[in-house]
Structures are given as structure tokens and as C-alpha cells.
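Q: mind looking at a prediction? Sequence and model below.
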Amino acid sequence: MEKEHQIFGIRAIIEAIQSGKEVDKVFIQKDAASELMKDLMKVMKRGNVNFSYVPVEKLNRLTPNNHQGAVATISPIPFHDLETLIEKTLESGKTPLFLILDQISDARNFGAIIRTAECTGVNGIIVQKQGSAPVNGDTVKTSAGAVFNVPICKVEHIKDAIFHLQGSGIKTVAATEKTDKTIYDITLTEPLAIIMGSEDRGVNPSVLKIVDEKAKLPMFGTIASLNVSVACGAFLYETVRQRS
């Protein structure tokens, strides 16, 4: 994690959240229970800030300074409002292409996906506030700087974002093995949002119930799955192929 993208110490993190900084994630020491830590927990819950409990050794690795049991990562980019982004995209006259990442947690996978998204003309990437990979130094590096060019929206719930896209006339297609259709059986030339699932669980079953279409990539080897960033690239480039 790059040092300019982190804040350590409980008071400093509380002030950062209250001042409206883009706090991406807070790492909290597992057994910390001071009064000040309770204040931080309240502020994080009010601001719906993503946090996780970690051993003190992880915090010591993140910073040599006196962290008091808390280290926060600050996003190097501003996040976009989903409604505004959908409106702007529809007004542009181009056929919309959105990407929804359902709790992809690895920063390098996230960065690689952003890089491919930028190359394939994706209008925006939608992630959930809780459980998603942070936008940190690893993300910026793996994306080769593309993170500064593709709008990223953080939403409370993926399902609400899907309903909003569908209500705006945008078809939703989930990448999943739980279907007989392959990506080559689906029409991708209309306004579209592609949903990619997490590295270990895939797209959430409750999300699969509400999407318009499900599609998989044909597999011919003995390994039954692709890395999510590679699978995402295949979906995006089939979209490009159909549209051109």
C-alpha cells in the first residue's frame, strides 16, 4: 500500500471520514476495544465505510508508526454517482456498456479488469461498498493508470444497481457456469451491463435470480475455471466483436 494513500491513528481516521475524504477501507486491530475505537466504529457505520478486523501484525506491516489499532486506505480517485453516470452515458448517444463487479476482492484482479475495461470502451464500473477490493497502489499499478480514465461507482447493494440499470433500458448479463448458454449465444449489441462474480464464489445466487441473461465461456481443458480478469476480458472483447 502506498504511504500517501494511507492514514494511521484513530483520531486521524475519524477526522478523514468526517471531512468527506474518499476512505476506501479501514483495517481494525482484532482485539482493540478503547473508547476512541468505539467512536471510530460509530463514525464508520454512519458513513457506511468498508472495514475489516485484522491481526496487529498486519497493521505493523502497513505502517511503522503508532497506528493505535487502525489504518485506513484513501482512494486515489473520486467515485461517481451511478444515476448521473447512467444519464450522461445515455445522453452521449453511444450504446452503453457497464461492468458490475460482484465482490471481487483482489486489488490486482480489480486493476487488470479496469485496464481491459478502459481498452474496450466501458462507460463505468460498478462495485459494492462492502466486500470489494480497495482502490490502492496495487490497483493503480495493475491498471496501468486506466483507473484514472474509467468512472467507478460505489453502491450500497449490487441488486439495487441492477434494478436501476434495467429501469434505464440496459440489459444485464451475468457471467456464470450455471447456464447452458455460452457468451456466443447472447446478443451484446444493445445497451448492456456485464456482471462478473467474486474469485471464489462467482456471481451471488440472489443476483443471478434478477439478471436478464446468464452466459458462460466454453471450456475445453481440465481446469474448470478462468481467472476472473481473463474471463472478464473474454466477455468484453466478444461485446466489442459483436458491436463492430
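A: It's in. Numbering: from 1, shown residues only.
Q: going forward, measure contacts and count neighbours with C-alpha atoms only.
A: Noted.
Q: from the centre of the protein, point out the most distant residue.
A: Glu35 (32.2 Å; Cα atoms, centre = their mean).
Q: what's the spacing between that one and Ile10?
A: Counting by Cα to Cα, to the nearest Å, the gap from Glu35 to Ile10 is 11 Å.
Q: what ranges do the helices span in this structure?
A: 10-18, 35-46, 56-62, 82-91, 107-119, 137-142, 158-167, 205-208, 228-243 (DSSP state H).
Q: distance to Leu188 added to those, as a markdown table?
A: What follows is these, written out as a markdown table (distance: least, Cα to Cα, whole Å):
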| stretch | distance to Leu188 |
| --- | --- |
| helix 10-18 | 40 |
| helix 35-46 | 39 |
| helix 56-62 | 43 |
| helix 82-91 | 16 |
| helix 107-119 | 15 |
| helix 137-142 | 27 |
| helix 158-167 | 15 |
| helix 205-208 | 18 |
| helix 228-243 | 5 |
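Q: give me whichever of these is most buried.
A: When you average the neighbours per residue for each of those (mean count of other Cα atoms under 10 Å), helix 107-119 leads with a mean of 23.
Q: with adjacent residues omitted, what lies nearest to Leu85?
A: Spatial nearest neighbour of Leu85, chain neighbours left out: Gly124 (7.5 Å); criterion: Cα to Cα, 6 or more residues apart in numbering.
Q: could you pull up the residues touching the one you found?
A: Shown in contact with Gly124 (Cα atoms under 8 Å, 6 or more residues apart in numbering): 85, 97-99, 150-153.
Q: who wins on neighbours among those?
A: When neighbours are counted by other Cα atoms under 10 Å, Leu97 leads those with 26 neighbours.
Q: wouldn't it be in contact with Ala193 here?
A: Yes. If you go by Cα atoms under 8 Å, Leu97 and Ala193 touch, sitting 5.7 Å apart.
Q: next up, a structure to set beside the first:
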Amino acid sequence: MNQANKFFERQRYEPISNERAPILIAWHLQTPENAGHLLRLAANVGCRLVLFVKNEEEAIFKTAKMKYVAGQAARQIDWKYCLPQEVESMIPSDYLFVALETSLGSLNLYNVKLPEKMALMLGSERSGIPADVKYTGQQNIHIPMYGMVKSMNVSHAAGVCLFEWVRQHAQNI
């Protein structure tokens, strides 16, 4: 048994109920490694679903590489590929879309109350979330960058946002 498993054997954190657990939506990711990291992160937080949005002409990831990076999380988290036009129908109607994007009008992550039922959208490593992706009630947020580098890896950005969601909603878990 490794050190983390020993530690968490003594620390009990109640799982998030599936009815309110976050959903992660990754638009047009380019690398299976990032997809694997997102699956692992989703399993750490207790997400109910991860969607990898791809157009019909986009290549599906080499699943072996993605699963290698994700480890056992690939078997423990519900994940699917879907087409852009299918996304909205796969999200429960009481969830709100949150776009984590550096765009004009986006709000500082640390100054907003994240929705209790959140469908967190992340964009591709190169171009972000497509500009035409807009859902009713969508909230656009960004992570403030105080250093010289003004971008983060997609899985790191997702980690910051998902654990901020956990921090805000931990008293309800």
C-alpha cells in the first residue's frame, strides 16, 4: 500500500452525490495525455461524467495512451466521446455551463460563486473553446495569472477550477 492510500485510509471524505457532482466537457483536445490527466482529475474530484467533444473528422485518441496516463481512473469514471451537437442533450437540465476561458468579459474565478451543479467546459490546447459555443445561462470565467506566463495546461486549469468548486461547496458535501 502506498503512502497516499495509507493516509486516505484514515481521512474520510464523503463522495459527492452523483446528482450534483461536476461534469467535465473538453472541446477538441489534441493529445491523449491531456485527456488521461483530465480523467484522473475527474476521478479525484468525483465528477459524474467526462465528455470529449470531437467533430466527425477529428481523430479519436489512442485509447491505450489515454488510459495509461489516467491509470485506474479510466475504469472508475464515466467518460464518452460526443459530437458538438450532442453536448447539450447529455447534460442534465438543472446544470449550468461554465466556460473556463481567457476571453473578454470573463470573470475572475476567485470572485464568482460557481454553480452547485456545474458542467465545466475546457477548450483545446491550441484554440480554446470554439467561439460559437454558447449555452443559456453560461458563465465565462478565467484563472488570474500573476506571473509572466499567462496560460496553463488544460488539465492544470481544470484542477484549479474543480478544486475551487469543491472549496466553495464542501460544506454541502
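A: Structure's in. What do you need? Treat the numbers as computed from the prediction; the structure is a model and nothing was measured.
Q: related to what we said a few turns ago, aligned to the residue nearest to Leu85 of the first structure, what sits in the second structure?
A: Here Gly124 of the first structure is matched to Leu49 in the second structure, going by TM-score structural alignment.
Q: what about its match, distance to Leu120 of the second structure?
A: From Leu49 of the second structure over to Leu120 of the second structure the distance is 11 Å, taken as Cα to Cα.
Q: against Pro32 of the second structure, how distant is the residue of the second structure sitting at the aligned position of Ile162 of the first structure?
A: Under the alignment by TM-score structural alignment, Ile162 of the first structure pairs with Glu88 in the second structure. Shown here: Glu88 of the second structure relative to Pro32 of the second structure, a distance of 24 Å by Cα to Cα.
Q: next one: Arg48 of the second structure
A: For Arg48 of the second structure, the distance to Pro32 of the second structure - Cα to Cα - is 20 Å.
Q: what's the answer for Phe8 of the second structure, then?
A: From Phe8 of the second structure to Pro32 of the second structure the distance is 29 Å (Cα to Cα).
Q: how about the contacts made by the residue nearest to the spatial centre of the second structure?
A: Taking Cα atoms, centre = their mean, the centroid of the second structure lies closest to Leu24, which sits 3.5 Å from it. By Cα under 8 Å, 6+ apart, Leu24 of the second structure lies in contact with 42, 47, 49-51, 119-122.
Q: ditto for Arg243 of the first structure
A: By Cα under 8 Å, 6+ apart, the contact set of Arg243 of the first structure is 188-189.
Q: aligned to Lys25 of the first structure, what sits in the second structure?
A: Using TM-score structural alignment, Lys25 of the first structure lacks an equivalent in the second structure.
Q: touching, Lys25 of the first structure and Tyr53? I think so.
A: No. Counting by Cα under 8 Å, Tyr53 is not a contact partner of Lys25 of the first structure; they are 10.9 Å apart.
Q: those two: who's more crowded?
A: Between Lys25 of the first structure and Tyr53, counting by other Cα under 10 Å, Lys25 is the more crowded of the two (25 against 14).
Q: against Thr73 of the first structure, how distant is the more buried one?
A: Taken as Cα to Cα, the span from Lys25 of the first structure to Thr73 of the first structure is 5 Å.
Q: name the residues contacting each of these two.
A: By Cα under 8 Å, 6+ apart, the residues touching both Lys25 of the first structure and Thr73 are Pro134.
Q: quick check: closest non-adjacent residue to Trp165 of the second structure.
A: Closest residue to Trp165 of the second structure apart from its sequence neighbours, by Cα to Cα, 6+ apart: Leu114 at 6.2 Å.
Q: please pull up the equivalent of that neighbour in the first structure.
A: Match for Leu114 of the second structure (TM-score structural alignment): Leu188.
Q: list the contacts of that match.
A: Neighbours of Leu188 of the first structure in contact, by Cα under 8 Å, 6+ apart: 239, 242-243.
Q: shared with the second structure, which of those?
A: Contacts conserved in the second structure for the contacts of Leu188 of the first structure, counting by both residues aligned by TM-score structural alignment, their matches' Cα atoms under 8 Å: 239, 242.
Q: what residue of the first structure takes the place of the residue nearest to the centre of the second structure?
A: With TM-score structural alignment as the criterion, Leu24 of the second structure lines up with Leu99 in the first structure.
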